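>>> no FASTA, just this:
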């Protein structure tokens, strides 16, 4: 009977295909955040650099959560390459605007995953996606806040640096309800 269960769990589904693609999307998001962090680091803006280095780790951890879920459900996993990140920018605001667009795009991808799980009748997959839906609300909100602060600073990045020193933007990756990541979260 155990082999029958394994065959049922390991069947290909639209949800599993989208989840596999999302692993690549999350790694690409991580790489983009590293590029943003390095740009801010090169501009001697350490709080902004730190913020985006943390975001990069968070996206990496999200990818590894997806990998763990796939492995736990006997779905073969192939780690994809990533898209080349954008590295050249003119203004600091452009970086945060890109980050916001990226989070909005990831939100659309996560919603599509939750919908596919429901359409496939994959109740375990649908439940798994609930944490990611909640996480995306926080991710988009924190990037909107950071963009608003940048706009209010009117080009004075030291105001933004001070804000990031004083305030917490985002959840800092410490959500105890987060799914486990393959190899452990960093």
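Yes, it's here. All values derive from a computational prediction rather than experimental measurement.
>>> make it CA atoms for all contacts and neighbour counts henceforth
Noted.
>>> Just give me the neighbour total for residue 2.
Per other CA atoms under 10 Å, the neighbour tally for residue 2 reads 7.
>>> Same check on residue 115?
15.
>>> show me where the protein has helices.
2-9, 14-42, 46-72, 92-119, 123-153, 157-166 (DSSP state H).
>>> For those helices, give me a markdown table that also has distance to residue 85.
A markdown table is the format used below for these (distance: least, CA to CA, whole Å):
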| stretch | distance to residue 85 |
| --- | --- |
| helix 2-9 | 35 |
| helix 14-42 | 5 |
| helix 46-72 | 12 |
| helix 92-119 | 11 |
| helix 123-153 | 18 |
| helix 157-166 | 23 |
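>>> Relative to residue 172, which of those helices is closest?
helix 46-72 (7.6 Å; CA to CA).
>>> the inter-axis angle of the closest one versus helix 123-153?
With axes from the mean of the first three to the mean of the last three CA atoms, to 10 degrees applied, the angle from helix 46-72 to helix 123-153 works out at 170 degrees.
>>> Going by neighbour count, list what's buried in helix 46-72.
Using 16 or more other CA atoms under 10 Å as the test for burial, helix 46-72 gives 46-70.
>>> Check which helices and strands it sits against.
helix 14-42, helix 157-166 (3 or more CA pairs under 8 Å, 6 or more residues apart in numbering; DSSP states H and E).
>>> please redo it, this time with the cut-off set to 10 Å
The contact analysis (3 or more CA pairs under 10 Å, 6 or more residues apart in numbering; DSSP states H and E) places helix 46-72 against helix 14-42, helix 92-119, helix 123-153, helix 157-166.
>>> Serialize the ones you listed to JSON lines and add fields for distance to residue 5.
Formatted as JSON lines, those follow (distance: least, CA to CA, whole Å):
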{"stretch": "helix 14-42", "distance to residue 5": "17"}
{"stretch": "helix 92-119", "distance to residue 5": "18"}
{"stretch": "helix 123-153", "distance to residue 5": "14"}
{"stretch": "helix 157-166", "distance to residue 5": "50"}
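>>> Next one for the comparison:
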């Protein structure tokens, strides 16, 4: 059975959004690199890699369902951060935006009764809940401990320990 055109279009657009997210998180990582906070930078480099995984998983889903996606230009991130907290809040706002996009993909799949796409998107819905929680936790930690140089140092060391794990829940 051919994939519904509305579903393929929204998933194809989501690939571009995930690729933009990777650029956006690289921008945040670079901000923290410039600040000398390599742990925070590490956290966002890993976020960047995860976004690439998400794009590749959506691409694979489309290919496996006999639809070849078209790669579009990726918008340049224009974020400028006034503070470390500002950068973290921009990360949370972006995750909330991506959650809205994923919910839209799910709604489109639901509206045409594409159960297979809905099942695949269930993983993304759950992932976005985790992403938002992590972003909120980073903000809370910064507010509680980041104003003190020793606390900021400890947070940076904690985030430096994060290790990238390639996505295995969905095929790439």
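Noted; the coordinates are in hand. Quantities reported herein were computed from a predicted structural model and do not represent experimental measurements.
>>> Tell me how they score on TM after superposing.
Laid over one another, the chains give 0.90 as their TM-score (TM-score structural alignment, normalised by the length of structure 2), with 172 aligned residues with a CA RMSD of 2.2 Å.
>>> about what we covered before: how about the helices of structure 1, which one is nearest residue 176 of structure 1?
helix 123-153 (10.9 Å).
>>> one step back: any idea which of the helices and strands packed on helix 46-72 of structure 1 is most buried?
The highest mean neighbour count among these, using mean count of other CA atoms under 10 Å, belongs to helix 14-42: a mean of 22.
>>> Need the residue closest to the centroid of structure 2.
What sits nearest the mean C-alpha location of structure 2, by CA atoms, centre = their mean, is residue 51, with 4.6 Å.
>>> Can you say which of the helices of structure 1 is nearest to residue 86 of structure 1?
Nearest of the helices of structure 1 (CA to CA): helix 14-42, 6.7 Å.
>>> So what's the gap between that closest one and the chain middle?
7 Å (CA atoms, centre = their mean, to the nearest Å).
>>> Now do it: which elements does it pack against?
For helix 14-42 of structure 1, the packing partners by 3+ CA pairs under 10 Å, 6+ apart come out as helix 46-72, helix 92-119, helix 123-153.
>>> Under the alignment, what does residue 117 of structure 1 map to in structure 2?
In structure 2, the residue matched to residue 117 of structure 1 (TM-score structural alignment) is residue 109.
>>> my guess is residue 32 of structure 1 meets residue 60, correct?
No - the criterion here is CA atoms under 10 Å, and residue 32 of structure 1 misses it with residue 60 at 11.1 Å.
>>> Could you name every residue contacting both of these two?
With contacts taken as CA atoms under 10 Å, 6 or more residues apart in numbering, residue 32 of structure 1 and residue 60 have residue 26 as neighbours in common.
>>> Contact partners for residue 132 of structure 1?
Contacts of residue 132 of structure 1 by CA under 10 Å, 6+ apart are 62, 106, 107, 110, 111, 113, 114, 138, 178, 179.
>>> same question, residue 134 of structure 1
residue 107.
>>> how close does the residue mapped onto it from structure 2 sit to residue 132 of structure 2?
Aligned by TM-score structural alignment, residue 134 of structure 1 pairs with residue 126 of structure 2. Per CA to CA, to the nearest Å, residue 126 of structure 2 is found 10 Å from residue 132 of structure 2.
>>> intersection of neighbour lists for the two?
Jointly contacting residue 126 of structure 2 and residue 132 under the rule CA under 10 Å, 6+ apart are residue 99.
>>> So which bit of structure 2 is stretch 35-48 of structure 1 matched to?
On structure 2, the counterpart of stretch 35-48 of structure 1 by TM-score structural alignment is residues 27-40.
>>> Not counting its own residues, what contacts that stretch?
21-26, 41-48, 76-81, 83-84, 87-88, 90-91, 138, 152-162.
>>> gap between the two ends of that stretch?
Using CA to CA, the two ends of stretch 27-40 of structure 2 sit 12 Å apart.
>>> which residue lines up with residue 144 of structure 1 in structure 2?
That one, residue 144 of structure 1, aligns with residue 136 by TM-score structural alignment.
>>> same question, residue 108 of structure 1
Match for residue 108 of structure 1 (TM-score structural alignment): residue 100.
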